[in-house]
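[1] what follows is a predicted structure for the sequence shown.
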Amino acid sequence: MRAVVFGEFGTMPAVQEVPDPVPAPDGVVVRVEATGLCRSDWHGWMGHDDGITLPHVPGHELAGRVETVGASVLTWRPGDRVTVPFVCACGRCDACAAGEQQVCEAQEQPGFTHWGSFAELVPLRHADTNLVAVPDSMSFLTAASLGCRFATAYRAVAERGRVRPGEWLAVHGCGGVGLSAVMIAAAAGARVVAVDVAARALELAREFGAAATVDATAVPDTAAAVRDATNGGADVSVDALGSAATCAASVLSLRRRGRHVQVGLLPGGGTPVPMDRVVSYEIDVLGSHGMAAHAYPRLMRQVAAGNLRPDLLVTSVIGLDAAPAALAAMGERPAAVTAGMTVITPQV
């Protein structure tokens, strides 16, 4: 098969011919029809994540058709249309038994713990726990956008942030996760203020329902600008980018007893947080890490009904040969990924 491969962290990947994967007894191999290009892939390529073994194939937001099936798989057959959460659970640990597969104690992540979906074929283990059926009415482009960014934003806004109609939600960073959060919160009846450095990202945020926007390049203090726009501070704030600046601004943009949700990954695993404000305002600090496969049907129903339109977030579609340069460009400037989602179609 053809795949995007890098042999050293931070060096330009290349499209190469590599051996086809073979399914594990409890796994499948999926023929990738669409796979998202995510900032998490850039972090992995740069070596910011532990556990990546070189050489490596990135990619974790995928949709396609089951190609081959392991001997012990019960539910899936070749030809089935599927997607998968970016956290693939073991199905056996205490977290999985509690229905919290997104924090599985033995989780795997395509594109991180093993070769991923910037390829014509991708192997996935524990298929009966992790695969999600994609209806015939849903395009593979739409399904691929659900696997990480949209599903992650859905759980971050609806379940972790517990946003309610009429509340103010601030979104810091309007890339794929951030724009998804804007759309999801607006559909839930919340008022959204979107923060970004790119004019096109803010334009899209307004199209997707943001009531107010803040251009972070035009104000000296984005947190203060959010507090002004929300008459005292947001009820919920999401750091959808993942940086010291956006994390701190998210916390500082909240009103008293607000809820900060950290979604964007932070290089090095940590960053200073204004804990004095957390204490004095009694702010809830929450992490959000994807969404379990069993939780997808509710999201799928809203997409099928047209209440949510993740397909509108896909602003660029490229082939596999263009993927290496697109991955590298993510590090040049965060704004390079703030105008919607780029999706790779390996079979084209």
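    Right, received. Where do you want to start?
[2] only C-alpha atoms from now on, for both contacts and neighbour counts.
    Fine.
[3] in the chain, which spans are helices?
    39-46, 94-97, 127-130, 140-145, 151-155, 176-187, 199-207, 222-229, 244-252, 275-280, 296-304, 323-329 (DSSP state H).
[4] the fourth one packs against which elements?
    Packing partners of helix 140-145 (3 or more CA pairs under 8 Å, 6 or more residues apart in numbering; DSSP states H and E): strand 28-37, strand 61-69, strand 314-319, strand 341-345.
[5] mean neighbour count and distance to Ala186 added to these, as JSON lines?
    What follows is the helices and strands packed on helix 140-145, written out as JSON lines (neighbours: other CA atoms under 10 Å; distance: least, CA to CA, whole Å):
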{"stretch": "strand 28-37", "mean neighbour count": "28", "distance to Ala186": "23"}
{"stretch": "strand 61-69", "mean neighbour count": "26", "distance to Ala186": "24"}
{"stretch": "strand 314-319", "mean neighbour count": "15", "distance to Ala186": "18"}
{"stretch": "strand 341-345", "mean neighbour count": "25", "distance to Ala186": "19"}
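[6] can those strands go into a markdown table with extra columns for distance to Val103?
    Compiled in a markdown table, the helices and strands packed on helix 140-145 are given as follows (distance: least, CA to CA, whole Å):
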| stretch | distance to Val103 |
| --- | --- |
| strand 28-37 | 22 |
| strand 61-69 | 17 |
| strand 314-319 | 27 |
| strand 341-345 | 25 |
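[7] dropping in the other structure now:
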Amino acid sequence: MRAVVFERYGEQAAVREVPDPRPADHGVVVRVEATGLCRSDWHGWQGHDPDIALPHVPGHELAGVVEAVGARVSRWQPGDRVTVPFVCACGTCPACAAGDHQICERQTQPGFTHWGSFAQYVALDHADVNLVAVPDDMSSATAASLGCRFATAFRAVVQQGRVAAGEWVAVHGCGGVGLSAVMIAAASGARVVAVDVSPGALDLARKFGAVECVDASKPTDTLTDTAAAVRDLTGGGAHLSLDALGSPVTCAASVNGLRRRGRHVQVGLLPSPDGTTPVPMARAIALELELLGSHGMAAHTYPPMLELVRAGVLRPDLLVTSTIPLDAAPAALAAMGTAPGAGVTVIEPWN
């Protein structure tokens, strides 16, 4: 098969021929019809994920058709259209027994713990636990956007963030996951403040339901002034705030922009040289803030989200702003380090 492969961290990947994958006895091989280009893939390419072994094929946000099944798989067969969370759970550890598949103790992640979906085929583990059927009327490009960014945003806003109608929600970083969060929060009846450095990203945020926008490129002291702008616009601070980008500045601005007893949800990865990120804990203590993490979404919790998509309340298809062939993926991956986010780019490996 053809796949995007990188041999060294941070050096240009290339498309080349590699062996086709084979399914584990509990897994499947999926013919990849569409796969999202996500900032997490860029982090992996930069060497920020210790699970990656070189050479490596990135990609974790996918939809396609089951090509082959392992001997122990009972729920799926070749020809089924499927997507999958980026966290593939084992289904048997204590966390999985509690229903918390997104923090499985023995999880695997395509594109991180093993070769991923920037390829014509990808192997996925524990298929009976992790695969999600794609509705007949949903395109593969839309389905691919669900597996990481949209599902992650849904859990962060609805399940972890406990959004309520009428609340103020601040979203820091309006790439794929941030725009998904804007759409989901607005559809939940919240008033959304979108924060980004890109005018284009803010325009999309307005399109998807943001009632206020903050251009974080303008303040001279982004850490202070962005949070102050959010507090001013919301009459005292957001009830719920998400760092959807993942940087010390956006994390701190999200926390500093909260009102009393507000809720911060960290979604964006926070790589740093020493593994730590400064967080304004004095404010968290004084205002009794909640600081929460959110890590994907379990396959068994997809149905309520899919029902909202089916009903047209949520429109993940509108987030897909670019579709590219596999040959364009290496350059697009490298550009994620400097190019501002503007919706979701989907790779079509067979195009």
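    It's in. It should be emphasised that the depicted structure is a prediction, and the values quoted were computed from it without experimental measurement.
[8] what is the neighbour count of Ala227 of structure 2?
    Per other CA atoms under 10 Å, the neighbour tally for Ala227 of structure 2 reads 25.
[9] aligned partner of it in structure 1?
    The alignment partner of Ala227 of structure 2 in structure 1, by TM-score structural alignment, is Ala223.
[10] skipping adjacent residues, who's closest to its match in space?
    Ser253 (4.3 Å; CA to CA, 6 or more residues apart in numbering).
[11] count the neighbours of that neighbour for me.
    Ser253 of structure 1: 28 surrounding residues under other CA under 10 Å.
[12] how about it, what's its match in structure 2?
    So, by TM-score structural alignment, Ser253 of structure 1 is matched to Gly257.
[13] does its match really touch Gly235, like I thought?
    No: taking contacts as CA atoms under 8 Å, Gly257 of structure 2 lies outside contact range of Gly235: 10.8 Å.
[14] contacts only, for Asn29 of structure 2.
    Check again: residue 29 of structure 2 is Val, not Asn. Listed by CA atoms under 8 Å, 6 or more residues apart in numbering, the contact set of Val29 of structure 2 reads 21-23, 66-69, 121-124.
[15] ok, the residues you listed in structure 1: which stay?
    Conservation of the contacts of Val29 of structure 2 in structure 1, assessed by both residues aligned by TM-score structural alignment, their matches' CA atoms under 8 Å: retained contacts are 21-23, 66-69, 121-124.
[16] spatially nearest residue to the spatially most central residue of structure 1, not counting backbone neighbours?
    With distances taken as CA atoms, centre = their mean, Arg149 lies nearest the centre of structure 1, 2.4 Å away. Among residues not flanking Arg149 of structure 1 along the chain, Val177 sits closest, at 4.7 Å (CA to CA, 6+ apart).
[17] do I have it right that that neighbour meets Ser145?
    No: the pair Val177 of structure 1 and Ser145 does not pass the contact test of CA under 8 Å, sitting 9.8 Å apart.
[18] how far does stretch 3-10 of structure 2 sit from the chain's center?
    Remark: stretch 3-10 of structure 2 is offset 21 Å from the chain centroid, using CA atoms, centre = their mean, to the nearest Å.
[19] that stretch: which residues count as buried?
    For stretch 3-10 of structure 2, the neighbour count (16 or more other CA atoms under 10 Å) marks 3-6, 9 as buried.
[20] and these as JSON lines, adding distance to Ala339 of structure 2?
    Shown next, in JSON lines, are those (distance: CA to CA, whole Å):
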{"residue": "Ala3", "distance to Ala339 of structure 2": "23"}
{"residue": "Val4", "distance to Ala339 of structure 2": "20"}
{"residue": "Val5", "distance to Ala339 of structure 2": "21"}
{"residue": "Phe6", "distance to Ala339 of structure 2": "20"}
{"residue": "Tyr9", "distance to Ala339 of structure 2": "19"}
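[21] inside strands: which ones of those?
    Judged by DSSP state E, these include 3-5 as members of strands.
[22] Gly178 of structure 2 maps to what in structure 1?
    Residue pairing (TM-score structural alignment): Gly178 of structure 2 is matched to Gly178 of structure 1.
[23] gap between that match and Ala201 of structure 1?
    With the distance defined as CA to CA, to the nearest Å, Gly178 of structure 1 ends up 9 Å from Ala201 of structure 1.
[24] same deal with Cys93 of structure 1?
    40 Å.
[25] more neighbours: the two, which one.
    Between Cys93 of structure 1 and Ala201, Ala201 has the larger neighbour count (other CA under 10 Å), namely 26 against 15.
[26] and the gap between the residue nearest to the more buried one when sequence neighbours are not counted and Ala199 of structure 1?
    In this structure, Ala201 of structure 1 finds its nearest non-sequential neighbour in Ala339, 4.6 Å apart by CA to CA, 6+ apart. As judged by CA to CA, Ala339 of structure 1 and Ala199 of structure 1 stand 9 Å apart.
[27] which one of those two is surrounded by more residues?
    Shown here are Ala339 of structure 1 and Ala199; by other CA under 10 Å, Ala339 has more neighbours (23 against 17).
[28] please name the nearest non-neighbouring residue to the match of Gly178 of structure 2.
    Ala240 (5.2 Å).
[29] now do the contacts for the one you found.
    Contacts of Ala240 of structure 1 by CA under 8 Å, 6+ apart are 171-175, 177-178, 262-264.
[30] how about Pro55 of structure 2?
    So Pro55 of structure 2 contacts 5-8 (CA under 8 Å, 6+ apart).
[31] against Val4 of structure 2, how distant is it?
    The value you get for Pro55 of structure 2 to Val4 of structure 2, if CA to CA is used, is 10 Å.
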